[in-house]
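S.K.: Sequence first, then the predicted structure:
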Amino acid sequence: MNEFFGSVWWLIVTLGLLVTFHEFGHFIVARWFGVKVLRFSVGFGKPLWMRRDRHGTEFAVAAIPLGGYVKMLDEREGEVAPADLDQAHNRKPVLQRMAIAAAGPAFNLVFTVLAFWLMFVVGKPDFLPIVAAPSGIAAEAGMLAGDRITAVNGDAVDSWSKALQKLGESAIGRMDARVDVVTSGNGSATRTLAFSQMPANVGEDQLFDQIGLSLAPRERPAVVGRISDGDPAAQAGIQVGDRILRINDRDVNGFSDIETLIPEEAARDPQLDLLIQRGNERIEIPLTAAAVDAGDGKTRFIIGVGSSAAYDAKLQYGPLAAIPQAFAETWDATKSSLSMLKMLVVGRASLDNLSGPISIARFANGSAQMGLAWFLGFLALISLSLAIINLLPIPILDGGHLLYYLIELIKGGPVSERSQIAGQYVGLLMLVALMGLAIFNDIHRLLP
């Protein structure tokens, strides 16, 4: 239940930030060109909060947090007083209307760069891309335990998450991936992962099992990184940050010892005595391990603690050095997003890869739990996705308006109102169909 409420909360935070930034782009450029803005709304439906500024613009936060809008004075949407005609959106030159339409996606791009910049300044912890004993396609390609991935298809890789991203993109498109590695003996080699031979019926959830790469294990300190509500550790008063020194009379040197000793000792007697260190104080804590179904007809014992990740890499730069890194990351993410979009359009990637609000909420919650830098990276990617989606030439989106204005610029007159209305219906149907498919995929992923 905590995961549910956390996902909802971080979805609201994510959409609130990105929608506000997007709509502020439309708003500020419209104001700059002298268009009267009637309402700036974050969310749809009945306003929960509203105030009016000295220009007569209503600023509102509405009940449904899945978008927003900027309503401008326009003769096509209602009667306009003669004194206000010079402030009507439809009376402005076509180039100004194009700039207003493009401002929303442009501000999402600005947000993307800013979020990546702040992510690099804060420092994003990650793992070095060193692999464990491979299986599947990776083993067939000659990957070996201890190989450190340095590049995928010529793109430099400096972290495990970046390596997985690059490999995943190739695997989804069933395109062979050229992987440069430094071996455990400090030699260099190139392995070719034959994703083109992967069966077409392999789903997104099976992709990385087929690739066959996993992170080489690192010893984790015996420090509690997370605690499950309601489990024995929480009930006994164990806190995040506590270091477990001993379980019964057996010393603990790393978190793997905890994972081994808890079930071994509890199998003899669920009553356990833990010695922990909290700050400079050592505390003895008795607790009773809980028996849970292991899923194979057997029972295992847990106390409900998890480790803090033993990150061994950190992508961090000073404020000035982070600027080119942010632009480079934005460019790399843009190429990846456009490549994925192309694969979806031409049918090289399955529509099962589309994700909706449920998946976004889960990723938002997961990245927030991993720390500020990870959440900033997530925000940057979602903001970039919003920019790209809104620039698609689909009526009802910003890209559709830009298409209409481009036609108007070429032919010397606006697209007929009848054509625009027909386009709006077509665009709405397309969006509803895509959203329906995305939500269907979200629900399907949740099902066992």
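M.R.: That came through fine.
S.K.: From here on, just use CA atoms for contacts and neighbour counts.
M.R.: Noted.
S.K.: tell me which element the residue most central in space within the chain falls in.
M.R.: The chain has Phe378 as the residue nearest its centroid, 3.8 Å off, counting by CA atoms, centre = their mean. Here Phe378 sits within helix 372-390, counting by DSSP states H and E.
S.K.: List the contacts of the next helix or strand after that helix.
M.R.: As assigned by DSSP H and E, the chain's next helix or strand after helix 372-390 is helix 398-411. By CA atoms under 8 Å, 6 or more residues apart in numbering, the list of residues contacting helix 398-411 from outside reads 94-95, 97-98, 101-102, 104-105, 390-395, 414-415.
S.K.: okay, now the one to match up with it:
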Amino acid sequence: MEFIHTVAVFLFVLLILVSIHEWGHFIIARKCGVRVLRFSVGFGKPFWRFYDKYGTEFAVAPIPLGGYVKMLDETDENVAPADKNKTFESRKTWQQIAILAAGPIANFILAVLLFWWLAMQEATLPSPVIGEVEPNTPAAYAGLEEGQHIIAIDGVVTPGRSDVYERLTHRLGESGSIIVTVKYPDSSDLTYDMEVVIRDWMKGSEAPDPLAGIGVKFYRPHIPALIDSVLEGSAAEDAGFLAGDEVIKVDELEVDGWQSWSEYVRQRPNQPLAVSVKRNGRVKELTLTPSLVEVKGFGKVGQAGVGVKAVSWPENMLVTRKLGITAALDKAVEDTWSNSVMVLVSIKKLLLGQISIKNLSGPIGIAKVAGDSARAGLQYYLHFMAVLSVYLGVFNLLPIPILDGGRIVFCLAEGIKGSPLSERVKMAGLQLGLMFMGVLMIMAFYNDILRL
């Protein structure tokens, strides 16, 4: 069922993004007087189709990894003389460029609308407060301290933790200084610029964690190892655990909180553990043998089958954000722009070897993220859709012949030349584009399979 759910939510988001992209091409082509023969979502022989009053075929095909808009082409031998002025090639250069750019622009518009809606939703999130600084790390050498509130990275305001991650991600693979602006919770006016020195920072790392890369962990409230519930039929129930037990020792090691206790259990599936718990003021000795379970993203781990007692966050460690219509629109445009820049910067760093090629993801990896975001909730899923829409828009504008950006380059070249490019030049460009895209897809699939 989980696999079916992941595939379904991935195909749904792909259907939306491809339809919006192709609709952009379609609507501007119509506005420019070009006859559209087919609007297809998916590749292959259509299993569903209908025709509108203009004779355009709208189709859905079985290979859901893209789509296309087929326009009347003057190279087609079946073009009637009366339709010669309705071909794509008959349009002026600026009209051809508008038609080709309309698909990516439609993706950017969708991203803005989604980010806009998300920005208007009220959300209470943890503030980017430093909880721990690892010794002998760039953050420690810079003087960052526990309890400091990160308010900006390189001069860009970071109201939330995701903003900190985003700004740090921009610096992956670089050398130089990251300027981290901080303040103390008890000081509302004084801020400090801390210089975090980096050199080839996390260059070549697979799935880099930029926060851990500078040696910082965000604040989390201390969670005592207090058991709130015991799952029926679990290893914990077999061992005699009860709700209300407080774990104080495991294999004679002191337990200082839920995280250390749960991590110890996870690392020892099928191993008997001597656990000391405090129950009604008295210490009781139990033997727990964690079950072996498969957890997505972690592999095979040990599981006790107990629930943690929830703790509340301090009010000064939380930020509630809900923007008005105008402010939310500004943020939506800013988010779309920053994600676009991040894609371009990431591509540049991939080409320069500053980011490992292992970070490329193909359809399998994207599908996994789609499934995880859908399970996390509607807002996470829509945020994923918005980001993917930006990626699709930017990627299609790259000057690769098989993509919209490459075709725009051809149109510009023909406009400057004053005549069409030769078929030999166009064919050579398309072959290079196909070769590049083929290599890229093979690498992405390879990475996905390795992760699986």
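M.R.: It's in. These numbers were taken from a predicted model, which means no experiment stands behind them.
S.K.: TM-score them against each other, please.
M.R.: TM-score for the superposed chains, counting by TM-score structural alignment, normalised by the length of structure 1: 0.79, backed by 408 aligned residues with a CA RMSD of 3.8 Å.
S.K.: about what we covered before: looking at the contacts of helix 398-411 of structure 1, which is nearest Gly318 of structure 1?
M.R.: Pro105 (27.9 Å; CA to CA).
S.K.: Specify the local secondary structure of that closest one.
M.R.: Assigned with DSSP: H, G, I helix; E, B strand; the rest coil, Pro105 of structure 1 falls in the helix class.
S.K.: what do you get for the one 3 residues further on?
M.R.: Following three-state DSSP, Asn108 of structure 1 is assigned to helix.
S.K.: Translate it into the numbering of structure 2.
M.R.: Aligned counterpart of Asn108 of structure 1 in structure 2: Asn107 (TM-score structural alignment).
S.K.: Tell me the counterpart of the residue nearest to the centre of structure 1 in structure 2.
M.R.: Using TM-score structural alignment, Phe378 of structure 1 pairs with Phe384 in structure 2.
S.K.: and the gap between that match and Ala123 of structure 2?
M.R.: 17 Å (CA to CA, to the nearest Å).
S.K.: returning to what we had before: might you report the residue contacts of the match of Phe378 of structure 1?
M.R.: Ala370, Ser373.
S.K.: 10 Å instead, please
M.R.: Phe384 of structure 2 sits next to Val13, Ala111, Leu114, Ile366, Val369, Ala370, Asp372, Ser373, Ala374, Leu378, Val390 when contact means CA atoms under 10 Å, 6 or more residues apart in numbering.
S.K.: and after the helix or strand where the third one lies, which helix or strand comes next?
M.R.: Read it as Leu114 of structure 2. Assigned by DSSP H and E, Leu114 of structure 2 belongs to helix 93-119. Note on helix 93-119 of structure 2: by DSSP H and E, the next helix or strand toward the C-terminus is strand 123-126.
S.K.: Next, the mean deviation of that following strand compared to structure 1.
M.R.: In the superposition against structure 1, strand 123-126 of structure 2 averages 3.8 Å from its aligned positions (mean CA distance after the TM-score superposition for structure 1).
S.K.: Show me how far that strand is from its chain's centre.
M.R.: How far strand 123-126 of structure 2 lies from its chain's middle: 19 Å, per CA atoms, centre = their mean, to the nearest Å.
S.K.: ok, and for that strand, which residues are buried?
M.R.: Counting neighbours by 16 or more other CA atoms under 10 Å, one finds that the buried residues in strand 123-126 of structure 2 are Pro126.
S.K.: Just the residues contacting that strand, thanks.
M.R.: 159-162, 218-220, 313-322.
S.K.: can you check stretch 178-195 of structure 2 too?
M.R.: 128-130, 138-139, 141-158, 164, 167-168, 171, 176-177, 196-198, 214, 316-317.
S.K.: Sort out which of these are buried, if you could.
M.R.: 128-130, 138-139, 141-142, 144-154, 158, 164, 167-168, 171, 177, 196-198, 214, 317.
S.K.: Let's see which of the residues you listed end up in helices.
M.R.: Those of these mapping onto helices are Pro138, Ala139, Tyr141, Ala142, Val164, Arg167, Leu168, Ile214, per DSSP state H.
S.K.: Mind putting those residues into TSV with distance to Ala428 of structure 2?
M.R.: Listed next are those as TSV, based on distance: CA to CA, whole Å:
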residue	distance to Ala428 of structure 2
Pro138	48
Ala139	50
Tyr141	53
Ala142	52
Val164	44
Arg167	39
Leu168	40
Ile214	46
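S.K.: Taking those residues, tell me the two that lie furthest apart.
M.R.: Tyr141 and Arg167 (20.0 Å).
S.K.: what about Pro221 of structure 1, which SS state?
M.R.: Pro221 of structure 1 ends up coil, using three-state DSSP.
S.K.: now swap in Pro47 of structure 1 and tell me
M.R.: Under three-state DSSP, Pro47 of structure 1 comes out as strand.
S.K.: My read is that it contacts Ile64, right?
M.R.: Yes. Pro47 of structure 1 is in contact with Ile64 according to CA atoms under 10 Å; the separation is 9.1 Å.
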